[in-house]
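Asks: this one's sequence-less:
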């Protein structure tokens, strides 16, 4: 049985879906603007003579309904490759995706495979090996009988610096704390532990990076509260990441540092192709494969 809050959400679904999609789009716009401004500043070193990087924006379409914007910057002075994608898609789940959601306990999905989803997904691979790669996404998912939010952000340095890790986590905690406990636990600690578990690479026996926060299937019964939290996660991304990049973009690096970066990128690619839930869902639901796989680094190495 649905409680009254869930019934209200489903009754107001179109308005709230529009609000969520618009906010994800606005977050995408602000991040792209900030990244291009960082490119204008640039950094000393071998790439300083390059023109400031700019995003190439490509509309995408999903077979079955909806689409989005794929925004990718390649070959910049600070960013070697960064993608900031926004999407709003709808239609009918393919049988494998439908079965996976039924197995997760999504109510009614086994009988009615219709869905709607919107969100922003970001992955940045940096020029300077001292600048950490980073991932962030926030999203909303709706079916005729359920809705939920998901997302998070995590830092992926090849050459970790303790002060960078501490700063990033402090901003993630600042996104969580105003919203109080989640399921009786400290929200930040719960979502930090979830990120540590989710971004772990079993076949390597190690984490992908230095963590952050992660959450999925967030439905407390209060759509406004859950959306407000999701907005805060997105709004804290730039304050978490930009100061780290500004601190490291001019730091000298060696060929050994670059080698470490390329090997770490191989680790990142392994995770995204083998384990990442968003990659699997995007491909299974027929979204543009270039947009789904934009997270892959421009270069990588394996031993």
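Replies: Ah, there it is. Just so we're clear, the structure is a prediction, and the values are computed from it rather than from any experiment. Residues are numbered from 1 along each chain as shown.

Asks: Going by C-alpha atoms from here, please, whenever you check contacts or count neighbours.
Replies: Will do.

Asks: show me the contacts for residue 6.
Replies: By CA atoms under 8 Å, 6 or more residues apart in numbering, the contact set of residue 6 is 146, 221, 222.

Asks: I'd like those residues written out as JSON lines, with neighbour count, distance to residue 180 and secondary structure added.
Replies: What follows is those, written out as JSON lines (neighbours: other CA atoms under 10 Å; distance: CA to CA, whole Å; DSSP: H, G, I helix; E, B strand; the rest coil):
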{"residue": "146", "neighbour count": "19", "distance to residue 180": "23", "secondary structure": "strand"}
{"residue": "221", "neighbour count": "18", "distance to residue 180": "15", "secondary structure": "coil"}
{"residue": "222", "neighbour count": "13", "distance to residue 180": "14", "secondary structure": "coil"}
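
Asks: Put this next to the previous one:
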């Protein structure tokens, strides 16, 4: 059984790495088609290491491109022993065996894109697998964060995710959309971070292959959901007022990620590279 799980973990880590490579290539291709005659953006790739325990990953960040003002596409595969605070949080969530055995393994991809053009929506996506000696689960999702909302863009993004969910379970989209609406809410502002998408965590149906297939589907749906929106909006004219709206919205995004985001907290508490954990923060933001 342990050997089977080792194989499954390897399959998951390889898939997340493949998805990372695919998205990096697509984003650099979009930069090649971007407007203007400024520098074409390219990712700078930096290996990362997780503290004194095991594993690491790749931090891939592009800054100052024609289309992307800042975008990060990170992949990681880490393992070791959870610190007491993180172990206690896992135990409080009811993770089997976590009260007595703090070992863990995790792999995934995490992406956040902040765009040059205020009409082009920011976006977030991640998928991951987590293992402890007592259990395993998948999590992830994608959500759209436009500062200037276009109903057609929102409909396309959600429809693509809805179709991806429907290929696996008729209830997944409604369940995971509602979860995203709750999870990406900013309580101290009384509003959502963006226009939602899907979010899921602790996915363990008992059928590893089925849950892995769904997680791959979510990853595969990302580019068809987002890329047409970025391409359609990247050359649209904008004003300084539009830019101001964008920067204020980025402030909201930063507040959420620093105060509430579970992935940010986990990454910092488990000793992963801080720059990789915080790559989601926008390059420039402002507050009213």
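Replies: Great, that's in hand. Source: prediction; values computed, not measured.

Asks: Does residue 172 of structure 2 touch residue 163 like I think?
Replies: No - if you go by CA atoms under 8 Å, residue 172 of structure 2 and residue 163 don't touch, sitting 10.2 Å apart.

Asks: Those two: which is more packed in?
Replies: Shown here are residue 172 of structure 2 and residue 163; by other CA atoms under 10 Å, residue 172 has more neighbours (20 against 14).

Asks: Leaving out sequence neighbours, find the closest residue to whichever residue in structure 1 pairs up with that one.
Replies: Per TM-score structural alignment, the equivalent position to residue 172 of structure 2 in structure 1 is residue 187. Among residues not flanking residue 187 of structure 1 along the chain, residue 181 sits closest, at 4.9 Å (CA to CA, 6 or more residues apart in numbering).

Asks: Check the gap between that neighbour and residue 168 of structure 1 for me.
Replies: 20 Å (CA to CA, to the nearest Å).

Asks: ok, the two, which is more surrounded?
Replies: The residue with more neighbours, out of residue 181 of structure 1 and residue 168, is residue 168; 26 against 14, by other CA under 10 Å.

Asks: if I line the two up, what does the more buried one land on in structure 2?
Replies: Under TM-score structural alignment, residue 168 of structure 1 pairs with residue 157 in structure 2.

Asks: who's in contact with the match of residue 172 of structure 2?
Replies: 176, 177, 179, 180, 181.

Asks: one step back: just the element for the residue nearest to the match of residue 168 of structure 1 when sequence neighbours are not counted, please.
Replies: Nearest-residue entry for residue 157 of structure 2: residue 225, 4.8 Å, with adjacent residues in sequence omitted and distances by CA to CA, 6+ apart. Using DSSP states H and E, the element containing residue 225 of structure 2 is helix 208-233.

Asks: which bit of structure 1 covers the helix or strand following that helix?
Replies: Note on helix 208-233 of structure 2: by DSSP H and E, the next helix or strand toward the C-terminus is helix 240-259. Under TM-score structural alignment, helix 240-259 of structure 2 corresponds to residues 255-274 of structure 1.

Asks: Quick one: average offset of the matching stretch versus structure 2, please.
Replies: Following the fit onto structure 2, the mean deviation recorded for stretch 255-274 of structure 1 is 0.1 Å by mean CA distance after the TM-score superposition for structure 1.

Asks: Next, the buried residues of that stretch.
Replies: In terms of neighbour count (16 or more other CA atoms under 10 Å), stretch 255-274 of structure 1 has its buried residues at 258, 260-272.

Asks: which one of the residues you listed is nearest residue 112 of structure 1?
Replies: Nearest to residue 112 of structure 1 among those: residue 272, at 29.2 Å, using CA to CA.

Asks: Tell me which residues touch the spatially closest residue to that closest one that is not a sequence neighbour, please.
Replies: In this structure, residue 272 of structure 1 finds its nearest non-sequential neighbour in residue 279, 6.7 Å apart by CA to CA, 6+ apart. Contact partners of residue 279 of structure 1, counting by CA under 8 Å, 6+ apart, are 272, 273, 292, 293.

Asks: For residue 279 of structure 1, pull up the helix or strand it's in.
Replies: Judged by DSSP H and E, residue 279 of structure 1 forms part of helix 277-284.
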